[in-house]
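**Q** Take a look and give me a structure for this.
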Amino acid sequence: MAPDSVPAWIDPMLAKPDGGRLREGPQWAYEYKLDGYRVTMRIAAAGTTVLTSRNGLDLTAEFADLTGVLAEALHGRAAVLDGEVVVYNEAGQIDFGLLQQRRGRFQKHRTARRTEPFTDVPVRFLVFDLLLLDGRLLLDEPYEQRRARLSELAMPDPFRVAVVPSFTTADLAAERLTPQRLLERVAAEGHEGLVAKRLDSPYLPGKRPDFWCKHPLVQTREVIVCGWRPGQSGFTGTVGGLLLGAHDPDTGELVYIGDVGTGFTRRDRDQLRDRLAPLERPRHPFSATPPREDVVRARWVEPELVGEVRFRQFTRGEHGRLRHTAWRGLRADRSPAEVVAPQPGRSPAPAEPPDIGRRITVKADGRRLTLSNLDKPLYPDGFTKGEVIDYYTRVAPVLLPHLRGRPVTFVRFPDGVGRQAFFQKNADAGAPDWLPIAALPSGGSRRGTNAGEIIRYPLIEELAALVWAANLAALELHVPQWRVAPGPARGLPDRLVFDLDPGPGTSIVECCRVAERLHTALTADGLAPTAKTSGGKGLQVYAAITTDDPGWPSAYAKALAERFAAETPGLVTAKMTKALRTGKVFIDWSQNNPAKTTVAPYSLRGRDHPAASAPVTWDEIRDCQHAEELAFTADDVLDRVAEHGDLFAV
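**A** Down below sits the predicted model:
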C-alpha cells in the first residue's frame, strides 16, 4: 500500500440490545455507551486521514480538526480505528444535542460556501477498537487483544482523541465494584449506559452479534399532549405520533420538548384520536414556535391531557428535547400544571433492570401472566426467550391485526432452535381460561389426519395471548387464508397467496423477479398485491379477495403459476417435485388450500438467528440484487415498523 493510500472503509460492527439484562461474568468487559456519531477513522501511512460515518458518509470536512491527530502516534503505520465523535457541554458531559446543533450550523456554513475552518464547537474522537494496524487486519483477533494493541498507542492530544475506558471483571473487583455499581456510576456521570463486550469476540463488519450487548439507561417522564400527527401507511386514519410539551421549570411557560411515535397499540392510537378530536385548536399552544421540521402535518390541541413516556435522554442546550421516546399511556391522575420539563445538567437515574429470573409474574393488557426461564437461549446466537417475548410485545400493534380471527398453529422450540421442534394446533389444558378458542374440524391435509377430528385452535387477538404463546417458545406463528366465521366455522377465503420458493442455485433475488410479474398480473386483474419475506430464503405475495367459492383461490393461483412456468420454463416451475426445482423458483399455489397455513407477517422463524417474516415494499423488490438486502432480523423488523408502520396493511 502506498504511503498516501488510505485503508479501505470497514463497515462497523453493531451492538445488540440486551433485553434489559446487563451481561455479567468473567468473559465480559464493559465500556461506556456513548451518545455521538459513530465514526471510522482511516489513516494512511503518510498521515492522510478520512472520517467515515456508520452508513458510509464522508465526514472528514465536517470534523476537519480531527484529521492528522493520530499520525504522530502511529509512526508511519496505516491504521483503521472505530469510535465515536462527541461534543461536551459546560458540565463536562457528552451532549448529543450540542453535536446536532453543531451539524446544523456546519451545513449552513458549507451552503454559504464559507472557507474558514469550522472549529468553534470542539469535537473529540473517543476510540474503542483498532481494526487495522500497519496494513494488517485485526478483525479475527479477540477483542481483548485488539484492546491491548489500542492501549499501546499514545494519544498525542487527549483533548481531541482518547481511548474509551474498558473494565473487565477483574478491573471492577479491584475497585470494589460490580457491573451494577458501574452502571450506577455511569448514570451519575450522565452517560447513556454500558456496552458489554465478550473478551474473546472477533470483529464482524456490519453484523449485530450477541457478543456486543448494549444496556441503555431509560427514564420515564410525564408530558403534556399538545398536538398529534395523522398516521401514514398502516396507521392511516388514526394517530401516528404525539407532539409533547412541559412547563419550563424557571419561567412556567409551556415549551415544546419533542415527540413520540412508538409504544402505542392500535387501540391506544384510536382512543387518543377520539380523545383529541374535541380538543383541536388552530395554533400551537407553546410560548415559542417549535422548529418547522419538527411539526410538519401537525394538528394542535388544547394542552389538557397528561401522558407518560419512556426515554433515554433529555438533550441539553437552548432547546431541550426528549430522545428515544416510547409511549406508556395517559395519566388521568396528573394535572398539566404539574408537568415540568427535565432540567439540563441533571443526570438520568439508573433504570430498574427487569427481573429475568426463572419465574416472574407480569401484566399484559391487565392480565397476569407467569413467565419462566427468560434467560434461556432459544437461538444458537444466544437470543433468549426474554428477547423473544420482548420482540413480540413490541411488534404486537402491527402483528395482531393479521392474526385476529385466524386460528393459529404454533411451531414450538422448547429447547431452542436446533433441538426438537413440533407443530401445535390444539390449545392444551395449560391454556389460560380467558384465551378464545375456535373448535373446528380438521381439514385433514396431512396423511393420517382424521378429517372429522375437532381441533381447539387458539385465537391470538390481544397482547396477553401473544406473550403467553411466546412464553411457550412458540417462535413461529402460522395462519390460514381465512378467518373463523360465527358458529364457529371456517369462513370463506379472504386472502390469496403465492409462496415463492427458490430452488437450488437460486435465491430471493430470482423470487423478486417472479414477484414483479405477479404484481403486474394481479394488478391487471383488479387486485392490490402486497409482499413479505418468508423469513427464510423465499418471498410471499398476497392479495385481499372476496369470493363465495372456497376452491377459487387455488384454481386461480394454479392457473397463473402454470402460465408463468409455460412462459419462462427456465425460471419458474409450478410443480411440487423437488427434482424439477434446480435453478428455478417454485410458485407454490397449493398454499391456498383451506387446510394449509403460511407463516404470519412479523413472525419469527426457527433459523440459526432470529430472522423474521418481514413485509417489504415493491420498490425494495424491484431494487433487490443481492439476497442479504431482503434478510431481516427481529431488530431490523422493529426498526422498519418504527419508520414505516405496517407495510402489510391493505
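**Q** hey, let's count contacts and neighbours off CA atoms from now on
**A** Will do.
**Q** Pretty sure residue 177 sits in a helix.
**A** No - counting by DSSP: H, G, I helix; E, B strand; the rest coil, residue 177 is not found in a helix; it is coil.
**Q** Quickly note the distance from it to residue 527.
**A** Counting by C-alpha to C-alpha, to the nearest Å, the gap from residue 177 to residue 527 is 63 Å.
**Q** what does residue 474 give?
**A** According to C-alpha to C-alpha, residue 474 and residue 527 sit 33 Å apart.
**Q** When the two are compared, which one has more neighbours?
**A** residue 474 (28 against 16; other C-alpha atoms under 10 Å).
**Q** mind listing what that one touches?
**A** 410-414 (C-alpha atoms under 8 Å, 6 or more residues apart in numbering).
**Q** Identify the residue nearest it in space, chain neighbours excluded?
**A** Sequence neighbours aside, residue 412 is the residue nearest to residue 474 in space, at 4.1 Å (criterion: C-alpha to C-alpha, 6 or more residues apart in numbering).
**Q** what about that neighbour, distance to residue 605?
**A** Plainly put, residue 412 is 10 Å away from residue 605 if you go by C-alpha to C-alpha.
**Q** Can you pull the residues that touch both of the two?
**A** Common contacts of residue 412 and residue 605 (C-alpha under 8 Å, 6+ apart): 475-476.
**Q** give me the number of residues near the nearest residue to residue 612 once chain neighbours are set aside?
**A** In space, and not counting its chain neighbours, residue 612 is closest to residue 604: 4.2 Å by C-alpha to C-alpha, 6+ apart. Residues lying near residue 604 (other C-alpha under 10 Å) number 25.
**Q** If I follow the layout properly, residue 604 ends up in contact with residue 614?
**A** No - taking contacts as C-alpha atoms under 8 Å, residue 604 lies outside contact range of residue 614: 9.2 Å.
**Q** circling back to that earlier point, adding secondary structure and distance to residue 572, write the contacts of residue 474 out as TSV.
**A** Shown next, in TSV, are these (DSSP: H, G, I helix; E, B strand; the rest coil; distance: C-alpha to C-alpha, whole Å):
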residue	secondary structure	distance to residue 572
410	strand	30
411	strand	29
412	strand	32
413	coil	33
414	coil	37
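**Q** One more sequence to fold, the one below, so I can look at both together:
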Amino acid sequence: MARKSADGRDEANTPGWVEPMLAKPDGGRLRVGPEWAYEYKLDGYRACMRVAADGTTVLTSRNGIDFTDEFPDLAGVLTEALDGRSAVLDGEVVVYNDAGQIDFGMLQERRGRYQTHRSSVRREEPFEDVPVRFLAFDLLRLGGISLLAEPYDERRRRLTRLPMPDPYRVEVVRGFTFTDLAADRRTPWHLLEHVKASGHEGLIAKLRTAAYTPGRRSDAWAKHPLIQTTEVIVCGYRPGQGRLHGRMGGLLLGAHDPDTGDLVYLGDVGTGFTEAERGRLQARLDALERKRPPFAVAPPRADTARARWVKPVLVGEVVFRQFTRGAGRLRHTSWRGLREDKPPAEVLAPRREVISAAGSRTEAPSPDDHVKAGPVAGEQPVASPTRGTKITVQAGERRLTLSNLDKVLYPDGFTKGEVINYYSRIAPALLPHLACRPVTFIRFPDGVGGEQFFEKNVPHGAPGWLPTVRIARGGTRGPGEPITYALLDELAAVVWAANMAALELHVPQWTVADDGTRRPPDRLVFDLDPGPGTSIVHCCRVAERLYDALAEDGLSPLAKTSGSKGMQLYCAVTTGDPAAPSAYAKKLAQRLARETPDRVTAVMAKAQRTGRVFIDWSQNNPAKTTVAPYSLRGRDRPTVSTPVTWDEVRACRRATQLVFTADDVLDRVDEYGDLLAELDDTRAALP
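**A** I've put the predicted structure just below:
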C-alpha cells in the first residue's frame, strides 16, 4: 500500500528512515592522528533527509518525528543534484544569524512560532524571515544502494561529489583530515581555535575507516564540545514575580539516573528565555499541571518553595558550567529551548563527575597527582560540596578539608572548586617553578571584584606541615621585622593555597637553601608591560628584539604571557652579585628605548608609557616578585600566566591569540608539556 503523508505526499518510493549514528563525548581530549577526520559540531536539529527518485523529500528527526511540513523550504532541494536517483542523507537543520553564525536560539524561536500557528490558524507560507539550511555530513544511501557498510572516507567522497544546486538551502559540512591539516602545517588544535573564533559549537572527530552504525553511540565518532549542554526534562516551575507576574519565572529540571532509571532532580534554570518563549511555555505548562513532584526522591524543601509541578513530558536543553559531585546539581544554567525531537525516556542525567567550563570532564582525580574527594575514616561523608559545607580530600600524602567549593570567584561563574581542580591538575608543571622560592599570595576571598589581599606572611591557621622560611625585610631605615613566607613544594600545599582563594602566586628570581639562607639570583626576567594604545602584540615585537640581543650575549630566553595584558621573558643565569641582573636588564632596556623611543620605554613613569611598551627591568630587584608560570590571575576570566613558544610569539598579530584560560592551559600542557621545563638546562653566566 502506498504511504501518504498528512498533506497527501506520496511516500511510496521514499527510502526508509535510518536511525542516526551517535557520537560519544571525548572526555575533553580531542582525538588526534592520521586515522581521524574532523567536522564542525553543529547547533541545530539532527535530521535524516530521505529523497525519492521523483524528488519527494521527507525530513525525519533523530527520534522519528516528521519534520517535513515545518521546513518546506528544504523540499526538493536535492532533486536536480540526484538526477533521478533516490538518496538518504544525515545532517542538521540550522539557522544563521546576521553575524553569519549558526544560532540555535533563532531556530528555537522559529519553532515556537511554527507550533503556535500550527495549533491555531494553519500557516502555509514558509518563515521567510528566518530561512533554514540543511547541512549534510553523511550519505547513507544513493540510487538504491546502501552505503552503511562503507568506510567514512568513501561515504564522504561520494557526498562531496554531489553538486549542491542551492547552497543557501543545502550544503555539505566542511571536513578536515588530520593529514590535510598537517600538510598545511596546522594541527587539530589550530582548527579548534578557528572553530571557537567562528562561533561553532565544537568538533566531531570521526574514524576514517568506520562504517555507519545506525542507532548506536559509537567510539568511532567522538564529540568535543566548546560549551557544555545537556537535555533536561521539565518537571515544574516557579511562577514569576514583578514584571514576570503571570508567567513562568524559572523551570525545575530533572533527568533519568543512568544507573537506576529513576527520575531525579537536577536543579533549576531561570535565564535564557525570551519574553515570547516564556508566554508559550506558560501555556504548555498550564495544560500539564499535577499536584506532586514527579521525582523518585523529593527535592530539598528550599528548592520547592512556590513550586508548581507538571507532568514530565517536555524535553529541553540547557547550557551549564558545572555538574556538582554528590548532590548531582546543574550549576550556572541557561535555557536553550525545547527539544521536540527527543523523548523524555532518553534524557539521562550527567555522570557525577567534575565538569569544567570548557566542556571537558574528569573523574575525581587520583591521589597520585590530583585531589581526590571523599570521606576519610572516622568522618561522616559529605553530601555535596555546596556553599558553607566542607569536604575532606586526599592530596598526595595529605588530607585536607576544603570548604565553599561552589563559591563563585570569577565574574564568568568560575568557582573555587574549579580553581582547586585547576591547581591540582597543573601542579606537576607548576611545582618546579615554585620550588625553594618564597611565595607571595594575592587572595580574593570574596572573588574577583571583591577586596583582595597581598599576603607575604603565612596566615594564621596554616597547617603545621607547611614549610616556611623567615627572611629579613630590607629598607632604607635598616632591617625590619622578618617575613615568614610559605614554600609550596607539594600538591597539598598548592591545594591549601587555592582553598584560601589565593588565585595569584608570585615568586622572586632567587631561591633559598635548606637552612633558609638566600641564594644568589638564578633567573633574569624582563616584564613587558603594554602602555595605553598598545597590546601584547606590541610586546611580542619587543620580545623578538630582546631575544636577538640576549642570544648575542649567550643567553637563551623563554617566554610566557603574564595572564593579564603583557608578557615576560626568562633566562636562567649564574651570578654572585644580587644587583647584577637588575643592572644588566636596565642597560638592555635603555638600549632598546634609545633605538626606538616611539615604541619602547625603560622609564617607570606612567606618563611615558602611552603608545609604548614598558620594559620593566626592576623585576630583578631581590625585593620584587613576578607572577609564577601557570598562576591564575584575578581578572574577569580565569586567565593564566602561560608559557608560549617563540613561534607563537613571532606569529602573534591579535591579542586574543595569546590569551589562555585555565582549561586552555591544561590542554596545552597535555599536548606540549611544560614549555619552560628546559629553562634550567640553558643556564649561562650573566654577561
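**Q** overall similarity of the pair, as a TM-score.
**A** Laid over one another, the chains give 0.55 as their TM-score (TM-score structural alignment, normalised by the length of the first structure), with 416 aligned residues with a C-alpha RMSD of 4.9 Å.
**Q** re earlier: between residue 604 and residue 614 of the first structure, which contacts overlap?
**A** Among the neighbours of residue 604 of the first structure, those also in contact with residue 614 (C-alpha under 8 Å, 6+ apart) are residue 535.
**Q** distance of whatever residue of the second structure lines up with residue 545 of the first structure from residue 620 of the second structure?
**A** When the second structure is aligned by TM-score structural alignment, residue 545 of the first structure is paired with residue 573. Note on residue 573 of the second structure: its distance to residue 620 of the second structure, by C-alpha to C-alpha, is 12 Å.
**Q** For those two, indicate the residue with more neighbours.
**A** Neighbour comparison, residue 573 of the second structure and residue 620: the larger count goes to residue 620, with 28 against 21 (by other C-alpha under 10 Å).
**Q** In this structure the more buried one contacts residue 525, no?
**A** Yes - assessed by C-alpha under 8 Å, residue 620 of the second structure is found in contact with residue 525 at 6.3 Å.
**Q** what do those two both touch?
**A** 509, 585.
**Q** Please determine how far residue 126 of the second structure is located from residue 117 of the second structure.
**A** Distance, residue 126 of the second structure to residue 117 of the second structure, by C-alpha to C-alpha: 12 Å.
**Q** got it, and residue 252 of the second structure?
**A** 27 Å.
**Q** Equivalent analysis for residue 38 of the second structure, please.
**A** 39 Å.
**Q** what about these two, which has more around it?
**A** Using other C-alpha under 10 Å as the criterion, residue 38 of the second structure and residue 117 rank with residue 38 on top: 26 against 13.
**Q** residue contacts, that one?
**A** 175-178, 203-206.
**Q** Find the nearest non-adjacent residue to it, please.
**A** Excluding the flanking residues, the one nearest residue 38 of the second structure by C-alpha to C-alpha, 6+ apart is residue 205, at 4.6 Å.
**Q** Could you say which helix or strand holds the one you found?
**A** Using DSSP states H and E, the element containing residue 205 of the second structure is strand 202-207.
**Q** After that strand, which helix or strand is next?
**A** Per DSSP H and E, the first helix or strand lying C-terminal to strand 202-207 of the second structure is strand 217-225.
**Q** can you give me the angle that next one makes with strand 202-207?
**A** Here strand 217-225 of the second structure runs at an angle of 150 degrees relative to strand 202-207 (axes from the mean of the first three to the mean of the last three C-alpha atoms, to 10 degrees).
**Q** Most neighbours out of the contacts of residue 38 of the second structure, which is it?
**A** Busiest of the contacts of residue 38 of the second structure [other C-alpha under 10 Å] is residue 205, holding 30 neighbours.
**Q** what's the longest helix in the second structure?
**A** helix 416-434 (DSSP state H).
**Q** against the first structure, where does that one fall?
**A** Helix 416-434 of the second structure maps onto residues 385-403 of the first structure, going by TM-score structural alignment.
**Q** Could you check which residue of the first structure pairs with residue 301 of the second structure?
**A** Aligned partner of residue 301 of the second structure by TM-score structural alignment: none.
**Q** Can you report how many residues neighbour residue 301 of the second structure?
**A** Residues near residue 301 of the second structure, counting by other C-alpha under 10 Å: 8.
**Q** shared neighbours of residue 573 and residue 620 of the second structure, which are they?
**A** Joint contacts of residue 573 of the second structure and residue 620 (C-alpha under 8 Å, 6+ apart) are residue 524.
**Q** Quick one: the helices in the stretch 451-600 of the first structure, in order.
**A** Using DSSP state H, counting those that start in this stretch, the helices of the stretch 451-600 of the first structure run over 463-471, 508-524, 552-567.
**Q** oh sorry, the question was meant for the first structure
**A** All helices of the first structure, identified by DSSP H, fall at 71-74, 96-111, 143-151, 169-174, 179-188, 266-276, 385-403, 463-471, 508-524, 552-567, 618-623, 634-644.
**Q** so which of those comes closest to residue 448 of the first structure?
**A** helix 552-567 (22.8 Å; C-alpha to C-alpha).
**Q** Against the second structure, what's the mean shift for that closest one, could you check?
**A** The superposed helix 552-567 of the first structure is, by mean C-alpha distance after the TM-score superposition for the first structure, a mean 0.8 Å from where its aligned residues fall in the second structure.
**Q** orientation of that helix relative to helix 508-524 in degrees?
**A** 120 degrees.
**Q** Which other helices and strands does helix 552-567 of the first structure contact?
**A** For helix 552-567 of the first structure, the packing partners by 3 or more C-alpha pairs under 8 Å, 6 or more residues apart in numbering; DSSP states H and E come out as strand 495-502, strand 572-573.
**Q** can you give me the strands for the stretch 51-200 of the second structure?
**A** 57-61, 87-94, 133-142, 145-146, 170-172, 175-177 (DSSP state E, counting those that start in this stretch).
**Q** With distance to residue 493 of the second structure added, can I get these in JSON lines?
**A** JSON lines is the format used below for these (distance: least, C-alpha to C-alpha, whole Å):
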{"stretch": "strand 57-61", "distance to residue 493 of the second structure": "52"}
{"stretch": "strand 87-94", "distance to residue 493 of the second structure": "49"}
{"stretch": "strand 133-142", "distance to residue 493 of the second structure": "49"}
{"stretch": "strand 145-146", "distance to residue 493 of the second structure": "60"}
{"stretch": "strand 170-172", "distance to residue 493 of the second structure": "52"}
{"stretch": "strand 175-177", "distance to residue 493 of the second structure": "43"}
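**Q** Quick one: the strands in the stretch 151-300 of the first structure, in order.
**A** Under DSSP E, counting those that start in this stretch, the stretch 151-300 of the first structure gives strands at 161-163, 166-168, 193-198, 212-216, 219-230, 239-247, 254-260, 299-311.
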